[in-house]
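> Give me coordinates for this.
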Amino acid sequence: MEMDASQIGNWVSTLIELATKYGPPLLLGLIILIIGLKVINKTRVVVGRGMRVAGISENLVPFLSAVIAVGLKIMLFLAVAGILGFDTASFVAILAAASFAVGLALQGSLSNFAAGIILLIFRPYKVGQWIEVCDKFGRVAEIQVFNTIMLTPGNKTLIIPNGQIVDNIVTNFSERNYVRLELAVTMPYGEDFPKVQAIILAVLRTTPGVLETPEPLVGIETFDSHNIVLTVRPYVSPDDYWPVTFEVNQRIKSAFHQQRIQVAYAEGIELGAIGG
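Predicted coordinates:
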């Protein structure tokens, strides 16, 4: 019984020593962990609200808020581990090595990710706008973190990596709410230009979709070998680009026919030998 009492006394003294040594740091670490998690959750809500007020895209707000929260939690856990006496240098080294390995493996994806962040923050174009990028023309259907999805006038879906968009010139046709059509009309040398110009302007004024302001322009672009090339430049809404293009061409053809305006064409075709 004396041995048992002695052992119990040793255990009690050991427990008291451990509690004295590790109890305060453990209690302090637990308190900091609980308070820190509550502060991080509150910070995430406040940061998300601030980003919305700043006009950052709604698609980006949840992601950035989560990234900030994860970063703060990692710092919190490292701080708590340091209070408990753990060597945090090894954790930091492992985390840095893992981040470096992942960065090398996902180098292309990370460049598209970074480009997506830039696009969602600075917004050179928005969903619903008509743009041309990488020699592709279409309406922006969705801006994702890694890709931008566009719909062409032919109803084809284009998925373009954001890295390519950032590295190329983007033409936004919807930013000013109107675009200028570039139409070419040929006129024989024998016709009177002021007369043809008046006919085309009359057609433009009566064509639905052609804007009154800015005023449409009709001028001589160049002199070809068999005809004069006229440039017709009406302004339209981006959504009316193709319908108005087809309608203007059809009405100009009809007006030329009614006013007996001759159509310019080559008088003959010369045939030559092919090959040697």
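> CA only for contacts and neighbour counts going forward, please
Fine.
> those strands in the stretch 51-200 of the chain, which residues are they?
Taking DSSP state E, counting those that start in this stretch, the strands of the stretch 51-200 of the chain run over residues 130-133, 136-143, 147-151, 157-161, 170-172, 179-180, 183-187.
> Including mean neighbour count, could these go into TSV?
TSV is the format used below for those (neighbours: other Cα atoms under 10 Å):
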stretch	mean neighbour count
strand 130-133	20
strand 136-143	20
strand 147-151	21
strand 157-161	17
strand 170-172	17
strand 179-180	20
strand 183-187	18
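> Can you lay out those as TSV showing distance to residue 12?
Output for the strands of the stretch 51-200 of the chain, formatted as TSV (distance: least, Cα to Cα, whole Å):
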stretch	distance to residue 12
strand 130-133	75
strand 136-143	64
strand 147-151	64
strand 157-161	66
strand 170-172	75
strand 179-180	86
strand 183-187	96
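> Quick one: closest of those strands to residue 199.
strand 183-187 (12.2 Å; Cα to Cα).
> what's the spacing between that closest one and its chain's center?
Relative to its chain's centre, strand 183-187 lies at 36 Å (Cα atoms, centre = their mean, to the nearest Å).
> that older thread, so which of the strands of the stretch 51-200 of the chain is nearest residue 106?
Of the strands of the stretch 51-200 of the chain, nearest to residue 106 by Cα to Cα is strand 157-161, at 14.1 Å.
> Name the residues that touch that closest one?
With contact meaning Cα atoms under 8 Å, 6 or more residues apart in numbering, strand 157-161 is reached by 112, 146, 147, 148, 149, 150, 151, 152.
> Spatially nearest residue to the third one, not counting backbone neighbours?
Translated: residue 147. Distances taken as Cα to Cα, 6 or more residues apart in numbering put residue 161 closest to residue 147, at 4.4 Å, once the chain neighbours are dropped.
> Proceed likewise with the subsequent sequence, for comparison:
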Amino acid sequence: MLTQVEKYTELAAQYTTEYGIKILGSLLIFLIGRWVSGKVVALIKKAMDKAKVDPTLVSFAVNATYVALIILVIIAAISNLGVETTSFVAIFGAAGLAIGLALKDTLSNVGAAVLIIFFRPFKVGDFIEASGVMGNVKSMNLFSTTLTTADNRSIIIPNGALIAGNIINYTGNEKRRIDLVFDIDYKDDLKLSKEVVLNVLLSHPNVLSEPAPIVVVGALADNSVQLYARPWVPVDLYWDVMFEITESVKLAFDANNISIPFPQMDLHVRRGEL
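Prediction:
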């Protein structure tokens, strides 16, 4: 007859063998499942990149797919331990609801990400202005969008805040108009000045012929006549062309003796009788 100690030892060995195998199996399910999930996500990303899908949509789809697969792997691993998955899913759903209510502001960013993906007001690489900042869209995930400014700063904007206001996409179209203002003196030859500016625009290799550039008298200011120049350029060359045209117009004005006036005030002194 087995002693009490032998009985408990045998029982412990039995449970250790039975549950140890289940725990080891669950651990293998999780590790293998996570590895397979990574491979599946990598294949999806490769296929979408090959199909030239928008990078923003690729990032969103990859992240969402990976999260869903990991949840399924965790449920499968727990089910292997003998836990009733139906009740577990119910508990998980209730916990998810409670967490969702507690993190409603954070989860609103996920909803905002879905709207951005659906309406696509911008894509990765576009230069936008939103939430009071400007920059190139570097990346986007379920919760936030990262912009890189012109001076190479990274700005992270929650997606909810991003779509709460206006979004200006400066590179959403292929062409963009440059708005330039050049001041000339009232004594200068107006027709010659317009011709000089227009020749600079027409001679620049990156100024588009359609729509045609124009030069008009925009305003008669206090100290100058203002010429408005409106050339159209490829959107990715906007800044380069604007700087080059500004310099070329100044040099052309100097060559044609056209002056650029500065604000001034004439003061008349009247001598009173002593």
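> Would you pull the TM-score for this pair?
The TM-score (TM-score structural alignment, normalised by the length of structure 2) is 0.67; 227 aligned residues with a Cα RMSD of 3.7 Å.
> hmm, back to that, which residue in structure 2 aligns with the residue nearest to residue 147 of structure 1?
In structure 2, the residue paired with residue 161 of structure 1 according to TM-score structural alignment is residue 158.
> centre of the chain versus stretch 178-192 of structure 1, how much separation?
Centre to centre, stretch against its chain (Cα atoms, centre = their mean), the figure for stretch 178-192 of structure 1 is 36 Å.
> got it, and stretch 79-94 of structure 2?
Distance of stretch 79-94 of structure 2 from the chain centroid (Cα atoms, centre = their mean) equals 39 Å.
> what do you get for stretch 12-26 of structure 2?
That offset, for stretch 12-26 of structure 2, works out to 50 Å (Cα atoms, centre = their mean).
> List the buried residues for that stretch?
Going by neighbour count (16 or more other Cα atoms under 10 Å), the buried part of stretch 12-26 of structure 2 is 22, 23, 26.
> Counting by contacts, list what the helix or strand the first one falls within packs against.
Secondary-structure assignment from DSSP states H and E places residue 22 of structure 2 in helix 4-50. Other helices and strands packing on helix 4-50 of structure 2, by 3 or more Cα pairs under 8 Å, 6 or more residues apart in numbering; DSSP states H and E, are helix 55-80.
> Buried residues in the helix it packs on, which are they?
For helix 55-80 of structure 2, burial by neighbour count (16+ other Cα under 10 Å) applies to 55-62, 66, 69-70, 73-80.
> I'd like the distance between whatever residue of structure 1 lines up with residue 201 of structure 2 and residue 184 of structure 1.
Structural alignment (TM-score structural alignment) places residue 201 of structure 2 against residue 204 in structure 1. Look at residue 204 of structure 1 and residue 184 of structure 1: by Cα to Cα, to the nearest Å, they are 14 Å apart.
> cool, and residue 84 of structure 1?
Taking Cα to Cα, one finds residue 84 of structure 1 at 78 Å from residue 184 of structure 1.
> same deal with residue 216 of structure 1?
From residue 216 of structure 1 to residue 184 of structure 1 the distance is 14 Å (Cα to Cα).
> Quick check: neighbours shared by these two?
With Cα under 8 Å, 6+ apart as the test, residue 216 of structure 1 and residue 184 both reach residue 232.
> give the contact list for residue 32 of structure 1.
Contacts of residue 32 of structure 1 by Cα under 8 Å, 6+ apart are residue 80.
> Try it again at 10 Å.
Counting by Cα atoms under 10 Å, 6 or more residues apart in numbering, residue 32 of structure 1 makes contact with 26, 38, 76, 77, 79, 80, 83.
> do residue 225 of structure 2 as well
So residue 225 of structure 2 contacts 181-188, 190, 217-219, 260-261 (Cα under 10 Å, 6+ apart).
> can you put those residues in TSV and add distance to residue 245 of structure 2?
What follows is the contacts of residue 225 of structure 2, written out as TSV (distance: Cα to Cα, whole Å):
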residue	distance to residue 245 of structure 2
181	11
182	11
183	15
184	16
185	20
186	23
187	24
188	20
190	19
217	18
218	18
219	21
260	16
261	19
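> now for those residues, which pair is the farthest apart?
181 and 187 (18.0 Å).
> do you know how far the spatially most central residue of structure 2 is from residue 159 of structure 2?
When Cα atoms, centre = their mean is applied to structure 2, the residue found nearest the centroid is residue 137 (2.7 Å). Applying Cα to Cα, the value for residue 137 of structure 2 to residue 159 of structure 2 is 12 Å.
> between these two, what contacts are shared?
145, 146.
> quick one, helices of the stretch 151-274 of structure 2?
159-162, 190-203, 238-255 (DSSP state H, counting those that start in this stretch).
> Quick check: which of those helices is nearest to residue 101 of structure 2?
Closest approach to residue 101 of structure 2 among the helices of the stretch 151-274 of structure 2 (Cα to Cα): helix 159-162, 16.1 Å.
> quick one: the closest one to structure 1 mean distance?
Here the mean offset of helix 159-162 of structure 2 against structure 1 after fitting is 1.5 Å, by mean Cα distance after the TM-score superposition for structure 1.
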